[in-house]
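Asks: Structure here, sequence nowhere to be found:
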């Protein structure tokens, strides 16, 4: 049985501008939430990570009571340190341990949102019904997921993990994050639950800079399970990790050659905003 990935908030946030942009695009399409008790809206952020986008919810709705849920102790510690506490408008941000695969609303929420997390949860569309049941009437469920799994960055990683040198230890890695459906499937799932939905996709042409920027990008996300598998702390494993990264780096350099102003890294993302009828 493979270990759960160990997350590195600092590595993840090295590309925070590009990682935050899809959430801002999602946030712009979320309608004003109702309030369940006459105060600020109650909001849940599923898979909140380091808390940086949870804080953006607080900026958008400064009277809201917002809870971010994540199953990574490293990410939660960073979120607590940087963002937990009262907001300028009298609301509050707090963070709790919670796994999206098992999370169930324990009170009515006016908005349930998830940013770049559900692709780690196989069968996540089957969870939509109980999350929507946990919305107050007129509430919104909104999410954004990467859909870049057929890109060279992912295909090369999967092929390398399956190569003779690595397959005994890493075989199957690189294929695990394939839980994302097509946009029409998400639209069908949400409308079947009685929720009018807006579903769309965008491919961002991200211009990354620095040495081996695509490798640096995937070190924060897609590569985490592989790095976790190779990180036992022994000198021999450190050498194995470096050897694997050298092979992967060479493949990425060929697939994503740098230009005069940086390296173009196309990235497809899917979005959905669904409203619960009043």
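Replies: Great, that's in hand. Note that the coordinates shown come from a computational prediction; the quantities given were computed from them, not determined experimentally. Numbering: from 1, shown residues only.

Asks: use CA for all of it now, contacts and neighbours both
Replies: Fine.

Asks: Could you name the specific helix or strand carrying the closest residue to residue 18 other than its chain neighbours?
Replies: Spatial nearest neighbour of residue 18, excluding adjacent residues (Cα to Cα, 6 or more residues apart in numbering): residue 206 at 7.0 Å. Per DSSP states H and E: residue 206 is located in strand 197-208.

Asks: list the helices and strands the following helix or strand past that strand packs on?
Replies: Using DSSP H and E, the helix or strand that follows strand 197-208 in sequence is helix 213-219. Applying 3 or more Cα pairs under 8 Å, 6 or more residues apart in numbering; DSSP states H and E, we find helix 213-219 packed against helix 9-12, helix 235-255, strand 263-275.

Asks: Try it again at 6 Å.
Replies: Of the remaining helices and strands, none touches helix 213-219 by 3 or more Cα pairs under 6 Å, 6 or more residues apart in numbering; DSSP states H and E.

Asks: returning to what we had before: so what angle separates the directions of the strand holding residue 206 and strand 263-275?
Replies: Strand 197-208 runs at 160 degrees relative to strand 263-275, counting by axes from the mean of the first three to the mean of the last three Cα atoms, to 10 degrees.

Asks: One more to weigh against that first structure:
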């Protein structure tokens, strides 16, 4: 699994360059929804040694959670970022296999998995609703597809970013497509999974995360939503100016309180059992 991927598996040009260290600054907060997701996963067909795919494994923090849940499982992490996979292999979950591949082109059918997990990845994938029937078709009866995605695209952290990148100062550099994809309503995922020969369990939760330190919301989004934007700002002075302007907007939208900064974060969850 660690060999060089075929051309069909290579990430497409313009792939976001991820910063594992920045992403992992809030590792506990980012991993908590995965624990809540896995709590609803039933027994798998080949317990205690199932075949598990972690699609969008990032720096391996999610793969490490899966290893703790299934110590004897055959785990494979799939991600399109070489930087993230390097961290996953070295620090995240070194005993897993890893594959450099884009979620849109990867076909899990050959693995015949007992569980396909995608933790906060599908929001980056345009047309990801079309992937769900293909992923579900790879499952044997009783096997499970489980994913969670952020549902906060209407929150100030995202709407302020969208408005700023379209402002006169930044629109020529950033255009209207500096962020990608998005998510659907929970009902849409429920219908898609039910139509893919699965019994779906779909729900949503809003986490009230208490963040510490100066500009904590800015530091959070630097690891996720800001990555495509910063990738288009090649000049250091442009990057610094944009971060200063966006940071000021975030401080107003998310004022610091006596115990830290409250950052509400809605997430959508789905667990689907193939029948």
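Replies: Done, it's in. The structure displayed is predicted, hence computed values, not measured ones.

Asks: before we move on, the earlier item: so how far does the strand holding residue 206 of structure 1 sit from its counterpart in structure 2?
Replies: With mean Cα distance after the TM-score superposition for structure 1, strand 197-208 of structure 1 departs from structure 2 by a mean of 0.4 Å once superposed.

Asks: What span of structure 2 is that strand aligned with?
Replies: Mapped onto structure 2 using TM-score structural alignment, strand 197-208 of structure 1 covers residues 200-211.

Asks: Could you do stretch 241-251 of structure 1 as well?
Replies: Under TM-score structural alignment, the match for stretch 241-251 of structure 1 in structure 2 covers residues 239-249.

Asks: Kindly report the same for stretch 111-130 of structure 1.
Replies: So stretch 111-130 of structure 1 sits over residues 115-134 in structure 2, by TM-score structural alignment.

Asks: From residue 170 of structure 1, how far out is the residue nearest to residue 18 of structure 1?
Replies: 29 Å (Cα to Cα, to the nearest Å).

Asks: These two: which has the busier surroundings?
Replies: Taking neighbours as other Cα atoms under 10 Å, residue 206 of structure 1 and residue 170 compare with residue 170 leading, 19 against 14.

Asks: counterpart of residue 97 of structure 2 in structure 1?
Replies: In structure 1, residue 97 of structure 2 lands on residue 94 (TM-score structural alignment).

Asks: and that match, how many residues sit next to it?
Replies: Residue 94 of structure 1, neighbours per other Cα under 10 Å, totals 20.

Asks: Looks like it contacts residue 83 (just checking).
Replies: No: the pair residue 94 of structure 1 and residue 83 does not pass the contact test of Cα atoms under 6 Å, sitting 7.9 Å apart.

Asks: list the helices and strands the helix or strand hosting the match of residue 97 of structure 2 packs on?
Replies: Assigned by DSSP H and E, residue 94 of structure 1 belongs to strand 92-97. Secondary-structure packing of strand 92-97 of structure 1 (3+ Cα pairs under 6 Å, 6+ apart): strand 65-70, strand 85-86.

Asks: can you pull out the helices in the stretch 1-150 of structure 2?
Replies: Along the stretch 1-150 of structure 2, the stretches classed as helices by DSSP state H, counting those that start in this stretch are 20-23, 27-38, 61-69, 82-87, 131-137.

Asks: Export these to TSV and append columns for mean neighbour count and distance to residue 115 of structure 2.
Replies: As requested, the helices of the stretch 1-150 of structure 2 are exported to TSV (neighbours: other Cα atoms under 10 Å; distance: least, Cα to Cα, whole Å):
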stretch	mean neighbour count	distance to residue 115 of structure 2
helix 20-23	16	25
helix 27-38	16	11
helix 61-69	20	10
helix 82-87	19	20
helix 131-137	18	10
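
Asks: right, and those - which one's nearest residue 204 of structure 2?
Replies: helix 27-38 (10.4 Å; Cα to Cα).

Asks: Where in structure 1 does the closest one align, residue-wise?
Replies: Mapped onto structure 1 using TM-score structural alignment, helix 27-38 of structure 2 spans residues 16-27.

Asks: mean deviation (superposed) between the matching stretch and structure 2, please.
Replies: Stretch 16-27 of structure 1 versus its aligned partner: 0.6 Å mean (mean Cα distance after the TM-score superposition for structure 1).

Asks: just to revisit the earlier point, please name the residues that touch the residue nearest to residue 18 of structure 1.
Replies: 264, 265, 266 (Cα atoms under 6 Å, 6 or more residues apart in numbering).

Asks: Please pick the buried ones from those.
Replies: Neighbour counting with 16 or more other Cα atoms under 10 Å marks 264, 265 as buried within the contacts of residue 206 of structure 1.

Asks: Tell me the one among the contacts of residue 206 of structure 1 nearest to residue 28 of structure 1.
Replies: Checking those one by one against residue 28 of structure 1 (Cα to Cα), the nearest turns out to be residue 266, at 22.0 Å.
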